[in-house]
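J.: I'll drop the sequence and a predicted model, then ask my questions.
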Amino acid sequence: MNIAVIGGTGLIGSQVVRMLRADGHEATPLSPSTGVDLLTGQGLDAALKGVDVVVNLTNSPTFDDASPAFFRTTMDNLVAAAAREGVGHAVILSIVGADRVPDLVYYQAKVLQEDILKAGPVPYSIVRATQFFEFVDAVLSWTSDETTVRLPATPIQPMAAADVARAVADVSEGAPLRGVRNVAGPEVFALDELGRITLAAHGDRRTVVTDPTAGMFAAVPGDAIIAKDGADLAPTAYRDWLAR
């Protein structure tokens, strides 16, 4: 198949392109550096000519109140161009539990992205993944100083970016789901405990303080971002990933 991967040079996208090519598909990474800008629509129609599947892995540059406008504009542009060019399958990457976290505007924006795709004329698939192992250090940095890292005990079920990419590639190679596939890591942690495991692995002597008000994940209610029954569990465990 001819598969276009928008955001195909990023953390997930570059791995998706590599996996699709290894599986025998023609996979083309698209980004502003290749002349395709999803935010303005520049180059989009030409890039989607003759394409069987388009995968959208672009992300808002911020997690704040600007993110809904980003996803509305980019998805409107993508759906319209895919329909004009007769693309048979559109795939996006979203977040497990995005619809269960009403107090985070970024999660609201991801639900908006999903809704625009669902309402459009192009057959679609939505892959919802949990948080990435690769982002744990950034999460710790949001609420840290020289001696402490403050984290809530929010339940979290992270997974390796490579496992996310594999799930996206698999869905892209199949028939449109016209629905959602949830993928998650094999283990559930409290975020504060995940912080302690991470610091210990890095030889970082800072102390993790459990603080229910600290950081973005403090707004997550209960087990909202834990995968429910029926999710596909990825094979890579966090401690094994850290050890590599």
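T.: Here it is on my side, so go on. What you are looking at is a predicted structure, and each value in this text was computed from that prediction instead of being measured.
J.: C-alpha only now, for contacts and for neighbours.
T.: Fine.
J.: just the helices in this structure please.
T.: 11-22, 44-48, 67-84, 105-119, 136-142, 161-173, 191-202, 238-243 (DSSP state H).
J.: would you mind finding the most buried of those?
T.: The highest mean neighbour count among the helices of the chain, using mean count of other C-alpha atoms under 10 Å, belongs to helix 161-173: a mean of 21.
J.: what angle separates it from helix 11-22?
T.: Angle, helix 161-173 to helix 11-22, by axes from the mean of the first three to the mean of the last three C-alpha atoms, to 10 degrees: 50 degrees.
J.: so what touches helix 161-173?
T.: By C-alpha atoms under 8 Å, 6 or more residues apart in numbering, the list of residues contacting helix 161-173 from outside reads 1, 11-13, 15-16, 19-20, 53, 55, 89, 91, 93, 125, 127, 129, 132-134, 183, 234-236.
J.: returning to what we had before: nearest to Val220 among the helices of the chain would be which one?
T.: helix 105-119 (10.2 Å; C-alpha to C-alpha).
J.: now the angle from that closest one to helix 67-84?
T.: Using the same axes, to 10 degrees, helix 105-119 lies at 20 degrees relative to helix 67-84.
J.: report all helices and strands that helix 105-119 contacts.
T.: helix 67-84, strand 89-95, strand 124-129 (3 or more C-alpha pairs under 8 Å, 6 or more residues apart in numbering; DSSP states H and E).
J.: and stretch 160-178, how far out from the chain middle?
T.: 11 Å (C-alpha atoms, centre = their mean, to the nearest Å).
J.: one more: stretch 35-45?
T.: Using C-alpha atoms, centre = their mean, the mean C-alpha position of stretch 35-45 is found 21 Å from that of the whole chain.
J.: buried stuff in it?
T.: 36-39, 41, 43-45 (16 or more other C-alpha atoms under 10 Å).
J.: need those residues in JSON lines (columns: distance to Ala218).
T.: Shown next, in JSON lines, are the buried residues of stretch 35-45 (distance: C-alpha to C-alpha, whole Å):
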{"residue": "Val36", "distance to Ala218": "36"}
{"residue": "Asp37", "distance to Ala218": "34"}
{"residue": "Leu38", "distance to Ala218": "32"}
{"residue": "Leu39", "distance to Ala218": "31"}
{"residue": "Gly41", "distance to Ala218": "36"}
{"residue": "Gly43", "distance to Ala218": "40"}
{"residue": "Leu44", "distance to Ala218": "38"}
{"residue": "Asp45", "distance to Ala218": "41"}
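J.: A further structure is provided below for comparison with the first:
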Amino acid sequence: MKVAVIGGTGLIGSQVVKDLNAAGHEAVPHSKSTGIDVLTGQGLDEAVAGADVVVNLTNSPTFDEASPAFFQTSMDNLLAAARKGGVGHFVILSIVGVDQVPALDYYRAKALQEQLLAAGSVPYSIVRATQFMEFMDAVLSWTSDDDTVRLPATPIQPIAAKDVAEAVAEVAAGAPLNGIRNVGGPEIFHLDELGRITLSHKGDKRTVVTDPTAGMFAAVEGDVLTDKDARIAPTRYTDWLS
């Protein structure tokens, strides 16, 4: 099976390519560095030519009000190229609970991406993952100073990027779901608790202050970013830290 992995040189994409090739498929990474541009359409027809599956792992360069336009344009271009190339399966990576956080521009943008894919004519699969363990350092940096890190107590179910990639590769190699598969980490934490665990492991002496107004995740209500019924990945957070 030939798979065109758009965004195939990034954190998830490079591992998806590796996993698919290890399973005997022909996965080819495509990105700006290989000459494609999802916003102008440059190189897309050539990238998907002869592919049985397209996996789109490209991401908006910003998380703000500009992100919906990125996903609208990139999906329009990629779906057009997939239809032209006779692609039989189109896969994207999204976020567990993405349609439950309307206050966040980026989540609305990712929900739009899902809608565009589902409304198209190409058979599809959506893999929704919980929050990546690899993003925790960035989350800590958003609301920190020399002495404290302010975090809300939002429930989070962290998953390792390598486990996300394995889930995406598995779905890409299978029949189209024409629906959604949720994947999540094996444990649920409150975000402030996860911050304390992370700082303690790193020997960071800053104090985590629970602040329901701090950072992006303050806009999240309830436990919508978790899913106990998701396919549960094996990597635990403290093992990943180690």
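T.: Cool, got the structure. Given the structure is predicted, the values throughout are model-derived calculations rather than measurements.
J.: what would you report as the TM-score here?
T.: Once superposed, chain against chain, the TM-score is 0.99 (TM-score structural alignment, normalised by the length of the second structure); 242 aligned residues with a C-alpha RMSD of 0.6 Å.
J.: about what we covered before: just give me the closest of the buried residues of stretch 35-45 of the first structure to Ala109 of the first structure.
T.: Nearest to Ala109 of the first structure, judged by C-alpha to C-alpha, of the buried residues of stretch 35-45 of the first structure is Leu39 at 15.0 Å.
J.: which residues does the closest one contact?
T.: Leu39 of the first structure touches 70, 73-74, 77, counting by C-alpha under 8 Å, 6+ apart.
J.: same check for those residues, but in the second structure.
T.: Retained in the second structure by both residues aligned by TM-score structural alignment, their matches' C-alpha atoms under 8 Å are the following of those: 70, 73-74, 77.
J.: returning to what we had before: how about the helices and strands packed on helix 105-119 of the first structure in a markdown table, adding distance to Trp142 of the first structure?
T.: A markdown table is the format used below for these (distance: least, C-alpha to C-alpha, whole Å):
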| stretch | distance to Trp142 of the first structure |
| --- | --- |
| helix 67-84 | 19 |
| strand 89-95 | 20 |
| strand 124-129 | 22 |
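J.: redo the helices of the first structure as CSV? Include distance to Val5 of the first structure.
T.: Output for the helices of the first structure, formatted as CSV (distance: least, C-alpha to C-alpha, whole Å):
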stretch, distance to Val5 of the first structure
helix 11-22, 7
helix 44-48, 10
helix 67-84, 12
helix 105-119, 16
helix 136-142, 25
helix 161-173, 10
helix 191-202, 32
helix 238-243, 26
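J.: Pro29 of the first structure: which of those is closest?
T.: helix 11-22 (6.7 Å).
J.: mean deviation, the closest one versus the second structure?
T.: Helix 11-22 of the first structure differs from its equivalent in the second structure by a mean of 0.4 Å after superposition (mean C-alpha distance after the TM-score superposition for the first structure).
J.: what helices and strands are in contact with that helix?
T.: Counting by 3+ C-alpha pairs under 8 Å, 6+ apart, the packing neighbours recorded for helix 11-22 of the first structure are strand 2-6, strand 26-30, helix 161-173.
J.: so how many other residues sit close to Val5 of the first structure?
T.: Neighbour count for Val5 of the first structure, taken as other C-alpha atoms under 10 Å: 25.
J.: aligned against the second structure, show me the partner of it.
T.: Matched across to the second structure, Val5 of the first structure falls on Val5, judged by TM-score structural alignment.
J.: quick one on the thing from earlier: farthest pair in the buried residues of stretch 35-45 of the first structure?
T.: Pairwise distances across these (C-alpha to C-alpha) peak at 13.1 Å, for the pair Leu39 and Asp45.
J.: quick one on the thing from earlier: of all the helices and strands packed on helix 105-119 of the first structure, which lies closest to Ala227 of the first structure?
T.: strand 124-129 (8.7 Å).
J.: distance check, the nearest residue to Met19 of the first structure once chain neighbours are set aside against Ala80 of the first structure.
T.: Nearest residue to Met19 of the first structure in three dimensions, chain neighbours excluded: Ala169, at 6.8 Å (C-alpha to C-alpha, 6 or more residues apart in numbering). Note on Ala169 of the first structure: its distance to Ala80 of the first structure, by C-alpha to C-alpha, to the nearest Å, is 23 Å.
J.: can you check Asp170 of the first structure too?
T.: Per C-alpha to C-alpha, Asp170 of the first structure is found 24 Å from Ala80 of the first structure.
J.: repeat that for Ala227 of the first structure.
T.: Distance, Ala227 of the first structure to Ala80 of the first structure, using C-alpha to C-alpha: 32 Å.
J.: who's in contact with Gln108 of the first structure?
T.: So, once contact is read as C-alpha under 8 Å, 6+ apart, Gln108 of the first structure ends up touching 68, 98-99, 101-102.
J.: could you find the counterpart of Val53 of the second structure in the first structure?
T.: Using TM-score structural alignment, Val53 of the second structure sits opposite Val53 in the first structure.
J.: correct me, but its match touches His25?
T.: No: using C-alpha atoms under 8 Å, Val53 of the first structure makes no contact with His25, being 10.7 Å away.
J.: list residues touching both of these two?
T.: Shared contacts of Val53 of the first structure and His25 (C-alpha under 8 Å, 6+ apart): 1-3.
J.: and of the residues you listed, the nearest to Glu187 of the first structure?
T.: Among those, and counting by C-alpha to C-alpha, the member closest to Glu187 of the first structure is Ile3, at 32.0 Å.
J.: neighbours of that closest one, just the number please.
T.: Neighbours around Ile3 of the first structure, by other C-alpha under 10 Å: 26.
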